[in-house]
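Peer 1: Structure for the following, please:
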Amino acid sequence: MEKAEKKKESLTAFSAIAGGVAGWTGNTSLSMLTEVDMTPYYFISITLGVIMGLLWDIAHKLNKDVEA
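Peer 2: Just a heads-up that it's a prediction; the model follows:
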């Protein structure tokens, strides 16, 4: 049971990486749809994606603490 709990707690890095990938994908998709050079905005979109991933992880941990 300890391994399952440890695995759930180590998802913070996964959430941050997934958020960054989502930000990059969103920027790339928007660049393709609008046919505008969005290269200067890659850093911003990836950073916002990482922040959203971390906020998602924090909200999940806070919600888990309330339910337990």
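Peer 1: Going by C-alpha atoms from here, please, whenever you check contacts or count neighbours.
Peer 2: OK.
Peer 1: Mind jotting down where the helices sit in the chain?
Peer 2: In the chain, the helices defined using DSSP state H lie at 2-9, 12-34, 42-67.
Peer 1: I'd like those helices laid out as TSV, including mean neighbour count.
Peer 2: As requested, the helices of the chain are exported to TSV (neighbours: other CA atoms under 10 Å):
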stretch	mean neighbour count
helix 2-9	9
helix 12-34	17
helix 42-67	16
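Peer 1: Please provide the structure for the following sequence as well, for comparison with the first:
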Amino acid sequence: QCQYKIRDDSVRPRHFLGADNVDEIEAILLDREGHSLHEFIDGDEPLRPIIDFDLPQEVLDTIEPKLTRKE
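Peer 2: Now for the predicted structure:
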């Protein structure tokens, strides 16, 4: 089972919302902007960013395979 933390960059200090399934992740991301998705690997390991939903379009254009805002 994967566990994820979604970081809210619009709040200081940063606020993390927990999610452990696709439905929870989608609900959080649909409701908010300014979030990054982090995979929670182990309690002693730092959070690893795996998706940054606020990348500028120029950065998205350089990623292979191509990503769009909808992805």
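Peer 1: TM-score them against each other, please.
Peer 2: Remark: TM-score between the superposed chains equals 0.25 [TM-score structural alignment, normalised by the length of the first structure]; 30 aligned residues with a CA RMSD of 3.7 Å.
Peer 1: buried residues in the one helix or strand K5 of the second structure maps to?
Peer 2: Per DSSP states H and E, K5 of the second structure falls inside strand 3-8. Across strand 3-8 of the second structure, burial judged by 16 or more other CA atoms under 10 Å covers 4-8.
Peer 1: just stretch 23-31 of the second structure next, same as before
Peer 2: Neighbour-count burial for stretch 23-31 of the second structure, counted by 16+ other CA under 10 Å, picks out 25, 29.
Peer 1: Provide the contact partners of it at residue level.
Peer 2: With CA atoms under 8 Å, 6 or more residues apart in numbering as the test, stretch 23-31 of the second structure has contacts from 6, 19, 35.
Peer 1: could those go into CSV alongside distance to I51 of the second structure?
Peer 2: Formatted as CSV, those follow (distance: CA to CA, whole Å):
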residue, distance to I51 of the second structure
I6, 10
A19, 14
H35, 9
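Peer 1: where do the helices sit along the second structure?
Peer 2: Under DSSP H, the second structure gives helices at 22-31, 57-62.
Peer 1: could these go into TSV alongside distance to R48 of the second structure?
Peer 2: Shown next, in TSV, are the helices of the second structure (distance: least, CA to CA, whole Å):
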stretch	distance to R48 of the second structure
helix 22-31	16
helix 57-62	19
